[in-house]
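> The following comprises the amino acid sequence and a computationally predicted model.
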Amino acid sequence: MEHQSPLRDGEERRDCAVPEDARAAQRDGEPGVELLHLAGLVSEDERAGSEDSRQPRKRRAPRDSARPELKDEGIQTRNNKKRKKNRNRSGKRKMVVRPNYFVGIQVSNPEVHRAVRGLQEKIVAAQPELRSTVIPTATLHVTLAVAHLPDPAHVARAAEVMKESLSVNRDLYNNPPVCLMFSGVKTFKNQVLFADIEGGESLLRIAGLAQALEESFEESGLVLPSRKSFQPHLTILKLSKDFGLKRKGILKITPSLYSDDRSMHFGQQVVRSVQLLSMNKPKDANGYYYCSHQEIFDVAGEESGDHSGCCEKPSLGKQPPPGVGGRRHLHSLAAVEGERRPATRAEDVVRMLLLVGAVSIGVAFLLRSFSAAK
């Protein structure tokens, strides 16, 4: 006997008998919505909507393929940039070559040093966090070119290239001498603060020298990691000296720190030589870069050697922690000037625990030996 569920009040029983064509559709494996439609339980609109939902969804096109015209025009899109970043034409990852030497002109005039030092002190007094970005006055220079010289053979080759390149036009820098005038304060994207060099014949001669050196280096097979447009300058502050400033929220050099000194005059520097300098080797006794080679010009006159108001003053750079002199760091039990630092309470406790532990091990060993002898 077929079981039927009871009806509620006012509810009429609906004939749910499935017609033969619906049964045939079920045998043929058609979807369940078709069965309900044939049985009269689903309307035509509901059936159409169900069929649409069963259609396979189209996969979303990649962001780059959605705009093929950008590829045709050679424009870099976001995904394209990610794929091509740090890769060369063969698809292999590029090797990052960093410069370790540079050709520069030493800025040694005490007048320039004192002016730079005065501006640095003013900025650090206004924002002490920038102390670590200060360029020591003893290292002031103007960069002409940078290079990657991996071994002494490449350094010797670079020195020979400098000698040959400067021997051709040496008189151009001897008579009259090149004199660089530093005036005005500018920045590179508020990341590097520098003193600008006034334009004129001297600047043109230095630009020609820089171009001649770069071309000679390339012809000799020496690696020049970067070939940017030549813009000679005298660096005063550089944020990249201290990456920890980003964690402190210092992302740029605030213009208000130097706004009153934009037209500041720093002095002049007579170019007496061109040097091949190492970025990584220890500084010399005067705090200047290690010089691997130097081409000296025939320039008359002597430069003042009084650096009491600049280089001989205490460094403005990042100060060591209290009790630590220079690069020397103190360990917990190190001696300072022949005297032992008094031990702290924690160190006394550690010593006592070590002593008790040693005594306990000794006593346990003796007891074990005594028991074994019995």
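Looks like it arrived, so ask away.

> C-alpha only now, for contacts and for neighbours.
Noted.

> which residues in the stretch 101-250 of the chain form helices?
110-126, 152-168, 171-174, 201-219 (DSSP state H, counting those that start in this stretch).

> relative to helix 152-168, how tilted is the longest one?
Between helix 201-219 and helix 152-168, the angle comes out at 140 degrees (axes from the mean of the first three to the mean of the last three Cα atoms, to 10 degrees).

> Give the buried residues for helix 201-219.
If you call a residue buried by 16 or more other Cα atoms under 10 Å, then helix 201-219 has these buried ones: Ser202, Leu203, Ile206, Ala207, Leu209, Ala210, Leu213, Glu214, Ser216, Phe217.

> from the chain's centre, how far out does it sit?
Here the centre of helix 201-219 is set off from its chain's centre by 28 Å, with Cα atoms, centre = their mean, to the nearest Å.

> which residues are contacting that helix?
Contact with helix 201-219 is made by 144-145, 158, 161-162, 165, 172-173, 178-180, 197, 223-224, 230, as judged by Cα atoms under 8 Å, 6 or more residues apart in numbering.

> Equivalent analysis for the third one, please.
With contact meaning Cα under 8 Å, 6+ apart, helix 171-174 is reached by Arg205, Phe297, Asp298, Val299.

> measure the nearest residue to Thr235 once chain neighbours are set aside to Ser183 for me?
Among residues not flanking Thr235 along the chain, Phe194 sits closest, at 4.2 Å (Cα to Cα, 6 or more residues apart in numbering). According to Cα to Cα, to the nearest Å, Phe194 and Ser183 sit 10 Å apart.

> mind listing the strands for this structure?
For the chain, applying DSSP state E gives strands covering 101-106, 141-147, 179-188, 192-197, 234-238, 265-270, 273-278, 290-296, 335-336, 339-340.

> what's the spacing between the second one and its chain's center?
Taking Cα atoms, centre = their mean, one finds the center of strand 141-147 at 20 Å from the center of the full chain.

> ok, now the fourth one?
Strand 192-197 sits 20 Å away from the centroid of its parent chain (Cα atoms, centre = their mean).

> Could you do the third one as well?
Computed by Cα atoms, centre = their mean, the chain-centroid distance of strand 179-188 equals 25 Å.

> take a look at this one as well, against the first:
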Amino acid sequence: MEQPGVGRINSNENENASEKKKMSEEFESNTIMESLIDMPLATLDIKEEFGITDVAHKNKESSKGNEQVRKDKRKKRKKKDYQPNYFLSIPITNKEITTGIKKLQNAIIEQDKRLAKTMSRDGSFHITLLVMQLLNEDEVNIGIDTLLELKPLIEEILQGKHLTLPFQGVDTFESQVGFVKLEEGDHIKQLLEIAEVAKRTFQEKGILAGEDRSYNPHLTFMKLSKASWLRKKGVKKINPKLYEKFINHRFGEEMVYRIDLCSMLKEKQSNGYYHCDSSVVIGL
């Protein structure tokens, strides 16, 4: 027989527990958002090649109803709070390319040693395919599964052929970001198609992904934002004379074989590579 008042006490305890859980979730979300706001996007640096094959990651089992609720909540997230903290990366591992970039960087540093702090780290060269916001473990798991779903869609675009990216020449974005250019050709069209299908696939899962500006694939080798103190020293732009000897330099070709889902915030590996939650191998 139920004791008087017990039902009311249990009900209050459940309400208190539910309220604490809600407060905890709100605190966690706010803390993550504060970290994201403080982190500049200019810190994207990825590493040299390391062997990874497709890694499957299972989501926690949940009902379709709960999944739809979570998806609706993600879609309702205010766009003003959108600060990417994950990205899809195509690593650049061809030694001819990375050696050429290192020579370019050294040539610039020889002319102005202060610019050493603006250079991308050795082995960090990559092309960003898509940026996104994954705020918790559940969303990271969805991101991992979505990347695996993306693999056959990418291979359908490639139609059994390898995607080879030739790099030649140097340019800047508004004299703030130095990058090695992709040569013109069908490979750019395929890369744009892959980026678009990736964006659409992640957004269909309720993930905030992509940017307002159009996708412009590039291989960054320096950013003035890495050393903001240079502005006080009068260095506000990248002088074209610093890289004029490489303006038409042919750096080499990269065969795309892997796409990584990387975190901008999690602790980097000892070799400088960003934390990688999952990877897929393309065309094998």
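Yes, it's here. As the structure is a prediction and not an experimental result, all values here were calculated from the model.

> just to revisit the earlier point, dump the contacts of helix 171-174 of structure 1 to JSON lines, plus distance to Lys238 of structure 1.
Formatted as JSON lines, those follow (distance: Cα to Cα, whole Å):
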{"residue": "Arg205", "distance to Lys238 of structure 1": "27"}
{"residue": "Phe297", "distance to Lys238 of structure 1": "30"}
{"residue": "Asp298", "distance to Lys238 of structure 1": "33"}
{"residue": "Val299", "distance to Lys238 of structure 1": "32"}
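
> If you rank those by neighbours, which is first?
Of the contacts of helix 171-174 of structure 1, Phe297 is surrounded by the most neighbours, 19 neighbours in total, counting by other Cα atoms under 10 Å.

> ok now do that one, which residues does it touch?
Residues counted as contacts of Phe297 of structure 1 (Cα under 8 Å, 6+ apart) are Arg170, Tyr173, Asn174, Val271, Arg272, Ser273.

> any idea what it aligns with in structure 2?
Aligning on TM-score structural alignment places Phe297 of structure 1 opposite Ile282 in structure 2.

> Distance check, that match against Ser263 of structure 2.
Taking Cα to Cα, one finds Ile282 of structure 2 at 20 Å from Ser263 of structure 2.

> Double-check Ser50 of structure 1 against Leu36; I have them as touching.
No. Judged on Cα atoms under 8 Å, Ser50 of structure 1 makes no contact with Leu36 at a distance of 11.6 Å.

> Mind checking which of the two has more residues around it?
Set Ser50 of structure 1 next to Leu36 and count neighbours by other Cα under 10 Å: Leu36 wins out with 16 against 13.

> counterpart of the more buried one in structure 2?
In structure 2, no residue is matched to Leu36 of structure 1 (TM-score structural alignment).

> Please apply the same query to His154 of structure 1.
Match for His154 of structure 1 (TM-score structural alignment): Glu139.

> What range does stretch 347-366 of structure 1 cover in structure 2?
Using TM-score structural alignment, stretch 347-366 of structure 1 pairs with nothing in structure 2.

> now stretch 268-279 of structure 1
The aligned range for stretch 268-279 of structure 1 is 253-264, by TM-score structural alignment.

> Could you tell me how far Thr235 of structure 1 is located from Ser263 of structure 1?
Thr235 of structure 1 is 16 Å from Ser263 of structure 1, where distance means Cα to Cα.

> now swap in Val161 of structure 1 and tell me
Note on Val161 of structure 1: its distance to Ser263 of structure 1, by Cα to Cα, is 38 Å.

> before we move on, what about Ala158 of structure 1?
Counting by Cα to Cα, the gap from Ala158 of structure 1 to Ser263 of structure 1 is 38 Å.

> mind checking how far the aligned residue in structure 1 for Lys189 of structure 2 is from Ser108 of structure 1?
Mapped onto structure 1 by TM-score structural alignment, Lys189 of structure 2 lines up with Leu204. Plainly put, Leu204 of structure 1 is 21 Å away from Ser108 of structure 1 if you go by Cα to Cα.

> Share the number of residues neighbouring Glu267 of structure 2, please.
Neighbour tally, Glu267 of structure 2, other Cα under 10 Å: 11.

> next one: Lys228 of structure 1
7.

> so what corresponds to it in structure 2?
Match for Lys228 of structure 1 (TM-score structural alignment): Arg213.

> Looking at Val161 and Ser263 of structure 1, which has the bigger crowd around it?
Neighbour tally, Val161 of structure 1 and Ser263, criterion other Cα under 10 Å: the higher count belongs to Val161, 19 against 14.

> about what we covered before: please identify which pair of the contacts of helix 201-219 of structure 1 lies farthest apart.
Cys179 and Val223 (29.6 Å; Cα to Cα).

> Just give me the match in structure 2 for the residue nearest to Thr235 of structure 1.
Mapped onto structure 2 by TM-score structural alignment, Phe194 of structure 1 lines up with Phe179.

> which residues does that match contact?
Counting by Cα under 8 Å, 6+ apart, Phe179 of structure 2 touches Val170, Asp171, Thr172, Phe173, His218, Leu219, Thr220, Phe221, Met222.

> swap the cut-off to 6 Å and go again
Val170, Asp171, Thr172, Leu219, Thr220, Phe221 (Cα atoms under 6 Å, 6 or more residues apart in numbering).

> tell me which of these is nearest to Gly234 of structure 2?
Thr172 (18.4 Å).

> if I look at the closest residue in space to that closest one that isn't next to it in sequence, how far off is Gly123 of structure 2?
Nearest residue to Thr172 of structure 2 in three dimensions, chain neighbours excluded: Gly178, at 4.4 Å (Cα to Cα, 6+ apart). As judged by Cα to Cα, Gly178 of structure 2 and Gly123 of structure 2 stand 16 Å apart.
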